[in-house]
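Give me the fold of what follows.
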Amino acid sequence: MSPHHLHALAAAWSLRAARERLAELAREEAARNVWAEQLPAAPILRAPTYGSRHATGSHADPVSATLTTEEPPARNITWRTRQETAHHRLDGIARMFGIPQTGGLARIRDAIPQMLPGTARLMAKHLQDEDALIRSRDWLDLPPDREPLPGIACPACDHRTLYVQQAGPQEAWTVVCARTDNPCLCVGQGCPCGMDGAVEGVAHIWLRHVVLGAVAGAAPTQPTEGTAA
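Below is the predicted model:
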């Protein structure tokens, strides 16, 4: 699989974890059977003050600016509301890529390995955006499911800025370089990253077992008993 596929799969697993937390909050809210706390609604669209147009082509009086800048009325945005919004948005992504909506995120995840790299790149972006929305401060305020990978330098930039993305089953965990001073991007064929299907300009990503296996393979072999050192 290309790096685009790995990024898309990592985003799908991360999104699943975020949606599971959202569903948990919705269930707890329903069990309490009380109004949820006031959560911020999406801001209303704002537009300049234009006049309305008649069929004859002339203009009526300008529309009152008050109508376009009035704040939305206070309303309760529950965790169930957020969950339904996330569900509808995911259905929209599935329709966009021609994936049956039945099966939800699992169906999308299963379709990723069969996608062309360019399609996987677009899917990764959509799933990353959905994950970021649910984990944002206005929603769950949930940090990414990742931990530093100590003692191992990035194969590409040699900085010790590797993180393990831990959403999903362990065999699906991936490793990324989180260097911030100079983004660690692949330069394509010949890049020291060693990624399969290296693509110029893509953020480096590896399956966790590949990185750990490479480190283990590079380690000096310890002599065993009866073997000359």
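
CA atoms for contacts and neighbours, from now on please.
Noted.

What distance do you get for the most centrally placed residue in the chain to Tyr163?
Centroid-nearest residue in the chain: Gln128, 2.3 Å away (criterion: C-alpha atoms, centre = their mean). Between Gln128 and Tyr163 the computed distance is 17 Å (C-alpha to C-alpha, to the nearest Å).

what sits up against the helix or strand harbouring Ile108?
In the assignment (DSSP states H and E), Ile108 maps to helix 104-111. With contacts defined as C-alpha atoms under 8 Å, 6 or more residues apart in numbering, helix 104-111 is touched by 9, 12, 16, 90-91, 94, 99-101.

and this one, so I can compare the two:
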Amino acid sequence: MHPHHLHAHTTAHTLDTARRRLARTIATRRQVVDQPDGLRSSTLGRRSSLGGHGDPVGTIALLGTREHDPLADLAQFVGDRLAAIADQLTPPSPIDPMTRLLPLLPRLQPRAANVAARCFRMLTGRIDAALPAPPRLTAWPGDCPGCGVRLLQLHDAGPRDHWTVTCGAGCTCTGDGCPCQMPIRAQGVTHIWLRTTLTATTDRKAA
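Down below sits the predicted model:
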């Protein structure tokens, strides 16, 4: 598989995981807002003659007003961008755009896969910036075959057979003759390997 396709698969699954994390955060916030007990003061009912805590009108108004949620806007933005990409490649459909896109990625031209990967990476970055404590990648043992730096990282979003490894140093392939050992060498592409390919390579070197 061309490294652009590997990057597209990796970033797509990473974005899909980030979207689910964003959706869970939005749902949790809405549960808190919609929970009456969470909005009641400990002195509820003590000031009914003066309004305030015991004023049922004020309570109803508070419960009926949901504050504007920028995370919901972000989720809508991400969904719209994905739908726009999916609609260019497939007939419009109510199916989730990422579900439509994933089977198409291997059939894209490498240059188109690269564009898709950059878009997925940008959208994931927006979600990670909006949510606390973005997930960290797992370190992968061994040195990078390309640059020799021990900064390999495992990308384990999505199905296990799609897990990939990249170099945290950001090294890129120099094309034919590059020591990176990618099955398909492509000049200028950030090094990326299927986890199983890199494992096999490491095992052969150890032997």
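
Any idea what the TM-score comes out to?
Scored against TM-score structural alignment, normalised by the length of structure 2, the superposed chains reach a TM-score of 0.77; 175 aligned residues with a C-alpha RMSD of 2.0 Å.

max-length helix in structure 1?
When structure 1 is parsed with DSSP state H, its longest helix is helix 3-32.

In three-state terms, how would the residue nearest to the centre of structure 1 be classified?
Here Gln128 of structure 1 is recorded as helix under DSSP: H, G, I helix; E, B strand; the rest coil.

Need the counterpart of it in structure 2.
Using TM-score structural alignment to pair residues, one finds that Gln128 of structure 1 aligns to Arg121 in structure 2.

just Met195 of structure 1 next, same as before
So, by TM-score structural alignment, Met195 of structure 1 is matched to Met182.

same check, this time on Arg82 of structure 1
So, by TM-score structural alignment, Arg82 of structure 1 is matched to Leu74.

quick one: which helix or strand includes its match?
Short version: Leu74 of structure 2 belongs to helix 70-89, going by DSSP H and E.

on that earlier part again, now whichever helix or strand comes after the longest helix of structure 1: which residue numbers in structure 2?
Following helix 3-32 of structure 1 in sequence order, the next helix or strand is strand 51-53 (DSSP H and E). The aligned range for strand 51-53 of structure 1 in structure 2 is empty, by TM-score structural alignment.

and strand 51-53 of structure 1, what does it pack onto?
strand 59-62 (3 or more C-alpha pairs under 8 Å, 6 or more residues apart in numbering; DSSP states H and E).

compared with structure 2, how much does the longest helix of structure 1 deviate?
Helix 3-32 of structure 1, aligned to structure 2 and superposed, deviates on average by 0.9 Å (mean C-alpha distance after the TM-score superposition for structure 1).

Can you mark which positions in stretch 161-173 of structure 2 are buried?
Of the residues in stretch 161-173 of structure 2, 162-169, 171-173 count as buried by neighbour count, 16 or more other C-alpha atoms under 10 Å.

Those in strands, which ones?
164-167 (DSSP state E).

picking up where we left off before, quick one: contacts for the nearest residue to the match of Gln128 of structure 1 once chain neighbours are set aside?
Once flanking residues are discounted, Arg121 of structure 2 sits nearest to Thr11: 5.8 Å by C-alpha to C-alpha, 6 or more residues apart in numbering. Thr11 of structure 2 makes contacts with 117, 120-121, as judged by C-alpha under 8 Å, 6+ apart.
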